[in-house]
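In: Fold the following, please.
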Amino acid sequence: MSAQQRRGEPPPLPEPLSPLIDAHTHLDACGARDADDVRVLLDRAGAAGVQAVVTIADDLDAARWAADAATWDPRVYAAVALHPTRADALTDDARAELERLAAGPRVVAVGETGMDLYWPGRLDGCAEPSAQRESFAWHIDLAKRTGKPLMIHNRDADAEVLDVLRAEGAPETVIFHCFSSGPEMARTCVDAGWVLSLSGTVSFKNARDLREAATLIPPGQLLVETDAPFLTPHPYRGAPNEPYCLPYTVRALADVVDRPAELLAEQSSDTARRVYGL
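Out: Take a look at the predicted model:
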């Protein structure tokens, strides 16, 4: 671990790489509270070549905030949902509010929803798998009714996620955010026409299965994301992440798939614009 990481300092601004679109970030968790904060974050991202971001909700308060933030700056779009670990909060009132928020013109996806089998039993208050399945099915239906992409959180739950998608019928556009599975799951998703979004984890040297999976994703099904403030790419793993750090991930991915980083930036941005309707 570097001295910089030990101090918890943010990574330096990378050499710009443009055009880039951060397909999944959490601006509120990066410390943004108001329009001024959002502008500062996006200006910093813009200096690194990141032209737009999709800020993601994981609970109802975050969903309200994300939908508002997308109206504060033209570089910001939003996705709304309840994170699978918070599925117990999907009351009738929450459903009604998420439906209202998802209809907003700057809300471009329903997410993040899905299945997480890592946290039950480890995290107090985490929804059990049965509640997660019910919530996931409801969000699938919401994505279909709104005609917006479904953004999936999948942690240690490949079989369960696929089972729910098959049972409910997948929406027209499905995005696996922070794809972290191996080549077998990648092939299944690619064959289904789904979109896979890669984060800083692809830069981790111990992520061998993921790095192999990355080579299987066609350009038109590939997005890139920070998932900031989490999953800061190597060599700054453990430091605070922000959208401006996205070029580090894209350059690491370029090494994995043996394609120019500039080409990956252009292709992934084209895919983001098409998938999200930007």
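
In: all contacts plus neighbour counts: C-alpha atoms, from now on.
Out: Fine.

In: Please point out which parts of the biggest helix by length in the chain sit buried.
Out: Among the segments of the chain that qualify as a helix by DSSP state H, the longest is helix 129-146. Using 16 or more other Cα atoms under 10 Å as the burial criterion, the residues of helix 129-146 that qualify are 129, 131-144.

In: could you pull out the helices for the chain?
Out: Remark: helices assigned in the chain by DSSP H are 3-7, 35-47, 60-72, 92-102, 129-146, 158-168, 183-192, 208-214, 246-257, 261-276.

In: need those in a markdown table with distance to residue 115, can you?
Out: Below are the helices of the chain laid out as a markdown table (distance: least, Cα to Cα, whole Å):
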| stretch | distance to residue 115 |
| --- | --- |
| helix 3-7 | 31 |
| helix 35-47 | 29 |
| helix 60-72 | 18 |
| helix 92-102 | 18 |
| helix 129-146 | 6 |
| helix 158-168 | 6 |
| helix 183-192 | 15 |
| helix 208-214 | 19 |
| helix 246-257 | 25 |
| helix 261-276 | 22 |
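
In: want to put them side by side, so please do this one too:
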Amino acid sequence: MSKEDKRTPPPAPEPLPAPAVDAHTHLDACGAREAEQVRAMVDRAEAAGVGRVVTVADDLDSARWTVEAAGWDERVHAAVALHPTRAKDFGEHERATLRELAHAPGAVAVGETGLDYYWDFSPPEPQQEAFRWHIALAKEVGKPLMIHDRDAHEDIVRILDEEGPPETVVFHCFSGDAEFARRCVDAGYVLSFAGTATFRNANARGLREAAAMVPAEQMLVETDAPFLTPHPFRGKPNEPYCVNYTVRDLAELRGEDVAELAVATTRTAERVFGLDPAGVR
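Out: Now for the predicted structure:
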């Protein structure tokens, strides 16, 4: 793919036959910084049938921004946390700020938090300490915990067991195989699938097997935009409207009707994040 091709976003798809929710995106990282830009980006998503988005923070500035953005547009909801790769900088100021933001009306989740053993920006110990703190915060505010899990399945599950999980746990951009998915489903956790679940390479085989077997009532769809653009547009810029492609691909994988999967995952999102079924907070 040429540099020019990589800069060209995927085409606007035919609208979904039923509305979907992008359960995890980063509108600020996609380039939407002002209210007008946010509205334009969500308008593009809604035109594709993706009527609501959860925009997720990875540091304090982003956390403040997501809560502010949730006030600009009723289709936008916020999740706040410090990303595990930034956990070495997790002090009292960060904790106090995140606690205040997590109580904000526009914040619907504590995330993304968890463990990332792929990158070496933060050692495991501060990551695990921060993860435990975020678990406690999710319980305190009564909002779902949104987990980032990269090469850390066993420690994630162990710490959840040790601390006692909050009522709702979401594995964002689920990256396990069918066996790990079954363990998470049996524990009552919700699994959110991004564009990686549509990839066709050998490494995605186990993930696609997981996506095929998760009950719809424990399943979400997401973009993680601007990253992880779904097949067949891998490597191009990602935006919330591209959830459309993921829903269609997963419906085919699961042998389900596209509308039925969109409705089912939207119901899951409404339950998990406390969204009004009419789409108005």
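
In: I would like the range of structure 2 that aligns with the longest helix of structure 1, please.
Out: Taking TM-score structural alignment as the measure, structure 2 aligns residues 124-141 with helix 129-146 of structure 1.

In: which residue in structure 2 lines up with residue 231 of structure 1?
Out: In structure 2, the residue paired with residue 231 of structure 1 is residue 228, using TM-score structural alignment.

In: Its match - how many residues pack around it?
Out: Here the number of neighbours of residue 228 of structure 2 (other Cα atoms under 10 Å) works out to 23.

In: Greatest separation within the buried residues of helix 129-146 of structure 1: which pair is it?
Out: 129 and 144 (22.5 Å; Cα to Cα).

In: For residue 109 of structure 1, see how far away the spatially closest residue to residue 56 of structure 1 that is not a sequence neighbour is.
Out: Counting by Cα to Cα, 6 or more residues apart in numbering, residue 56 of structure 1 lies nearest to residue 79, which is 4.9 Å off, once chain neighbours are set aside. Going from residue 79 of structure 1 to residue 109 of structure 1 by Cα to Cα, to the nearest Å gives 5 Å.

In: overlap in contacts of the two?
Out: Contact with both residue 79 of structure 1 and residue 109 is made by residues residue 102, according to Cα atoms under 8 Å, 6 or more residues apart in numbering.

In: So for the two, which sits in the more crowded spot?
Out: The neighbour count for residue 79 of structure 1 versus residue 109, taken as other Cα under 10 Å, is higher for residue 79 (31 against 28).

In: Out of the helices of structure 1, indicate the one that is most buried.
Out: Stretch with highest mean neighbour count among those: helix 246-257 (a mean of 22; mean count of other Cα atoms under 10 Å).

In: quick one: contacts of that one?
Out: So helix 246-257 of structure 1 is contacted by 14-17, 20, 22, 48-50, 199-200, 202-203, 211, 214-215, 224-226, 233-234, 260-261, 264-265 (Cα under 8 Å, 6+ apart).

In: 7 Å - rerun?
Out: For helix 246-257 of structure 1, contacts defined as Cα atoms under 7 Å, 6 or more residues apart in numbering pick out 14, 16-17, 199-200, 202-203, 211, 214-215, 225-226, 233, 260-261.

In: for stretch 85-101 of structure 2, same thing?
Out: Residues from elsewhere that reach stretch 85-101 of structure 2 (Cα under 7 Å, 6+ apart): 60, 80-81, 116, 121-122, 126-127, 130, 137.

In: and these, which two are the farthest apart?
Out: For the contacts of stretch 85-101 of structure 2, the farthest-apart pair by Cα to Cα is 121 and 137; their separation is 23.3 Å.

In: And the biggest strand by length in structure 2 against structure 1, how far off on average?
Out: Longest strand of structure 2, by residue count under DSSP state E: strand 107-116. Here the mean offset of strand 107-116 of structure 2 against structure 1 after fitting is 0.2 Å, by mean Cα distance after the TM-score superposition for structure 1.

In: Residue range in structure 1 corresponding to that strand, please.
Out: Under TM-score structural alignment, the match for strand 107-116 of structure 2 in structure 1 covers residues 107-116.

In: Please apply the same query to stretch 175-186 of structure 2.
Out: Using TM-score structural alignment, stretch 175-186 of structure 2 corresponds to residues 180-191 of structure 1.

In: Kindly provide the distance from residue 231 of structure 1 to residue 20 of structure 1.
Out: Remark: distance between residue 231 of structure 1 and residue 20 of structure 1 (Cα to Cα) = 18 Å.

In: again with residue 91 of structure 1
Out: With Cα to Cα as the criterion, residue 91 of structure 1 and residue 20 of structure 1 are 37 Å apart.

In: In terms of neighbours, single out the busier of the two.
Out: residue 20 (32 against 11).

In: tell me, stretch 150-161 of structure 2 lands on which residues of structure 1?
Out: Stretch 150-161 of structure 2 maps onto residues 155-166 of structure 1, going by TM-score structural alignment.

In: quick check, distance from the matching stretch to the centre of its chain.
Out: Relative to its chain's centre, stretch 155-166 of structure 1 lies at 17 Å (Cα atoms, centre = their mean, to the nearest Å).

In: I'm done for today, thanks for sticking with me.
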